[in-house]
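Colleague: Just a sequence and a predicted model for now, questions to come.
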Amino acid sequence: MKGAFLSDKVPGIIAIIAVALGAYWASNSAAEKAVSLPAPAYDAAVATTQETAVFAGGCFWGVQAVFQHTAGVLNAVSGYAGGARETANYERVTSGQTGHAEAVQVTYDPRQISYGKLLQIFFAVAHDPTQLNRQGPDHGTQYRSALFWRNAGQKEVAERYIAQIEAARAFPGKIVTQLAPLSTFYPAEDYHQDYATLHPRSAYIVAFDAPKIANLKQLMPEVYREKPALVAAQK
């Protein structure tokens, strides 16, 4: 579970061991796998103002990092969606009893990247949509695959794209991604923001999240950008 990696303040030889262990995990983890997916056959109409979308696909550190390295994304904030305000904190959410999913709210310029393209990235490299209530080493409903749609347009694009890639049999298993209306998105605690960028030597990041960024660069170079759009830069 990623909670075990929140404290990366290990000295000397322990830090070296942690990095080595992370490299071993990276060479053997599902996070390294990506799927080449077709572009959406149906997409949202191009808007002239910025839009937002909320994605949940396991630990928010990796999902946030992938979208932060996506051209056209203006901001990507880790947080919680699907539950109540009073339980929207890491300590409560990790119980798996709050209804929340660890999620990322993506603000993007639809003139540069579409909602459908963000979905393609989400399914291709950000997570495995066939894993039910888990991603990698993290288990529980808080790590479920989910798309929280903000309007009927997003819902239709998501439904059609899932049907498209299911029909193409892009994955060996059934897509279990939940589609749900977004009530409210609650930003996570500050220490969760920009985590992959701030802790690149964390064993967890090395094993499970850095490979996702590498896969984005390799699989979809047309949307990859080297410099991430950090939450800290927005403040």
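Modeller: On my side now, so go ahead.
Colleague: going forward, measure contacts and count neighbours with C-alpha atoms only.
Modeller: Noted.
Colleague: How many residues are close by Pro200?
Modeller: 14 (other CA atoms under 10 Å).
Colleague: ok, it touching Ala207?
Modeller: No. Assessed by CA atoms under 8 Å, Pro200 is found out of contact with Ala207, at 10.3 Å.
Colleague: Give me the distance from stretch 202-213 to the chain's centre.
Modeller: In terms of CA atoms, centre = their mean, to the nearest Å, the gap separating the centre of stretch 202-213 from the centre of its chain is 12 Å.
Colleague: try stretch 42-50
Modeller: Centroid separation between stretch 42-50 and its chain, computed with CA atoms, centre = their mean, is 21 Å.
Colleague: Would you mind measuring from Phe144 to Val19?
Modeller: In this structure residue 144 is Arg, not Phe. Per CA to CA, to the nearest Å, Arg144 is found 27 Å from Val19.
Colleague: Of these two, which one has the most company?
Modeller: Ranked by neighbour count (other CA under 10 Å), Arg144 and Val19 place Arg144 first, with 27 against 20.
Colleague: For that one, which residues are in contact?
Modeller: For Arg144, the contacting residues are Ala56, Gly57, Gly58, Ala101, Gln131, Leu132, Asn133, Arg134, Gln135, Thr177, Gln178, by CA atoms under 8 Å, 6 or more residues apart in numbering.
Colleague: Distance of it relative to Pro129?
Modeller: 9 Å.
Colleague: Overlap in contacts, the two.
Modeller: With CA under 8 Å, 6+ apart, Arg144 and Pro129 have common neighbours Gly57, Thr177.
Colleague: Ser114 contacts Asp43, correct?
Modeller: Yes. Between Ser114 and Asp43 there is a contact under CA under 8 Å: 7.3 Å.
Colleague: Below is structure B, check it against A:
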Amino acid sequence: MYQNMKKPLLATLSAIGIAGTFIATGTAQGARAVVIPAVKTDLPATPRTQTAVLAGGCFWTMEAVFEHVKGVKAVTTGYAGGTKATATYDQVSAETTKHAEAIKIAYDPRVVSYGTLLRVYFSIAHDPTTLNRQGPDSGTSYRSAIFPQSPAQAQVARAYIAQLGATHAFSGPIVTKLETGTFYPAEAYHQNFYDRNPTHPYVVMWDKPKVAAFRAAFPTISS
């Protein structure tokens, strides 16, 4: 989200009334849904709540998209890939902790499968072909990464990446990596950011177009 000059720049644009130009551009860039096939190999439905941990740019945006997926019970923003001692926003933003901004999704696999979550992740939640960058945010903390919570999840994710590559679903190569690491929740002010800050410039510019694009592309699983 707002690192370095981004926050003061957008605040200034909003104050002088020309943020709409940038919002229009952001809308065009941030809401591009890619039509991709469903996973061929998925996990079976079970009655117990499961979790998925995904990283793909600003966790505000990722949270905004996935909290609108039917079957998702909760989405927590946080950090994955580094240590607990450095799992703070200020430290992660310095790009020295090895963390990625990530979300932890608690979901009902009887309603939405892990494979379907990955399909949303690759097609609309982020662009898996851009290295260490999503929208206006750049750095390794904004990398595309999946943190499997079980060997079975790793198998599904690895197979899906291979499937998408073989079908040339994207114009460029997929840079998403499978990683290991503990998930640490982010600070309270980062949680449920989309719903609590509907007029925030970043939400208007990047998150709302993503949510709208998700609903248009996946109407049957949109809540």
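Modeller: Looks like it came in fine. For clarity, every value in this text was computed on a predicted model and none was experimentally measured.
Colleague: Let me see the contact set for the equivalent of Tyr194 of structure 2 over in structure 1.
Modeller: When structure 1 is aligned by TM-score structural alignment, the residue opposite Tyr194 of structure 2 is Ala196. For Ala196 of structure 1, the contact set (CA under 8 Å, 6+ apart) comprises Trp61, Gly62, Ala65, Ile205, Asp209, Ala210.
Colleague: Report the secondary structure element holding Ala196 of structure 1.
Modeller: Using DSSP states H and E, Ala196 of structure 1 falls within helix 195-198.
Colleague: mean shift of that helix relative to structure 2?
Modeller: Compared with structure 2 after fitting, helix 195-198 of structure 1 deviates on average by 1.5 Å (mean CA distance after the TM-score superposition for structure 1).
Colleague: buried ones in that helix?
Modeller: For helix 195-198 of structure 1, the neighbour count (16 or more other CA atoms under 10 Å) marks Tyr195, Ala196 as buried.
Colleague: Average offset of the following helix or strand past that helix relative to structure 2?
Modeller: Downstream of helix 195-198 of structure 1, the first helix or strand assigned by DSSP H and E is helix 203-204. Once fitted to structure 2, helix 203-204 of structure 1 is off its aligned match by 1.6 Å on average (mean CA distance after the TM-score superposition for structure 1).
Colleague: Would you map the strands across structure 2?
Modeller: Taking DSSP state E as the criterion, structure 2 carries its strands at 50-56, 72-80, 100-107, 133-134, 137-138, 144-147, 177-178, 183-185.
Colleague: Throw these into TSV and include distance to Ser123 of structure 2, thanks.
Modeller: Listed next are those as TSV, based on distance: least, CA to CA, whole Å:
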stretch	distance to Ser123 of structure 2
strand 50-56	12
strand 72-80	18
strand 100-107	17
strand 133-134	13
strand 137-138	19
strand 144-147	13
strand 177-178	16
strand 183-185	23
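Colleague: Please dump those strands into JSON lines; it should also carry distance to Val120 of structure 2 and mean neighbour count for every row.
Modeller: Putting the strands of structure 2 into JSON lines (distance: least, CA to CA, whole Å; neighbours: other CA atoms under 10 Å) gives the following:
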{"stretch": "strand 50-56", "distance to Val120 of structure 2": "11", "mean neighbour count": "23"}
{"stretch": "strand 72-80", "distance to Val120 of structure 2": "12", "mean neighbour count": "24"}
{"stretch": "strand 100-107", "distance to Val120 of structure 2": "13", "mean neighbour count": "27"}
{"stretch": "strand 133-134", "distance to Val120 of structure 2": "16", "mean neighbour count": "21"}
{"stretch": "strand 137-138", "distance to Val120 of structure 2": "20", "mean neighbour count": "18"}
{"stretch": "strand 144-147", "distance to Val120 of structure 2": "13", "mean neighbour count": "26"}
{"stretch": "strand 177-178", "distance to Val120 of structure 2": "17", "mean neighbour count": "16"}
{"stretch": "strand 183-185", "distance to Val120 of structure 2": "21", "mean neighbour count": "23"}
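Colleague: Nearest to Phe218 of structure 2 among the ones you listed would be which one?
Modeller: Phe218 of structure 2 sits nearest to strand 72-80 of all the strands of structure 2, at 14.2 Å, using CA to CA.
Colleague: okay, and the closest one goes to which residues in structure 1?
Modeller: Using TM-score structural alignment, strand 72-80 of structure 2 pairs with 73-81 in structure 1.
Colleague: Give me the longest helix you can find in structure 2.
Modeller: Criterion DSSP state H: the longest helix present in structure 2 is helix 151-166.
Colleague: how close does that helix sit to structure 1?
Modeller: Superposed on structure 1, helix 151-166 of structure 2 shows a mean distance to its aligned partners of 0.6 Å (mean CA distance after the TM-score superposition for structure 1).
Colleague: Now do that helix against strand 50-56, angle only.
Modeller: Counting by axes from the mean of the first three to the mean of the last three CA atoms, to 10 degrees, helix 151-166 of structure 2 points 40 degrees away from the direction of strand 50-56.
Colleague: Roughly how far does the residue nearest the centre of structure 2 sit from Thr41 of structure 2?
Modeller: Nearest to the geometric centre of structure 2 sits Met62, at 3.0 Å (CA atoms, centre = their mean). Here Met62 of structure 2 is placed at a distance of 24 Å from Thr41 of structure 2 (CA to CA).
Colleague: ok, now Leu178 of structure 2?
Modeller: In terms of CA to CA, Leu178 of structure 2 sits 17 Å off from Thr41 of structure 2.
Colleague: Just list the residues touching the residue nearest to the centre of structure 2, thanks.
Modeller: By CA under 8 Å, 6+ apart, the residues touching Met62 of structure 2 are Ala55, Gly56, Ala102, Ile103, Ala125, His126.
Colleague: Equivalent analysis for Ala180 of structure 1, please.
Modeller: By CA under 8 Å, 6+ apart, the contact list for Ala180 of structure 1 reads Ala146, Leu147, Phe148, Trp149.
Colleague: Was I right to think the first one contacts Leu179?
Modeller: Yes. At 5.9 Å, Ala146 of structure 1 and Leu179 qualify as touching, with contact defined as CA under 8 Å.
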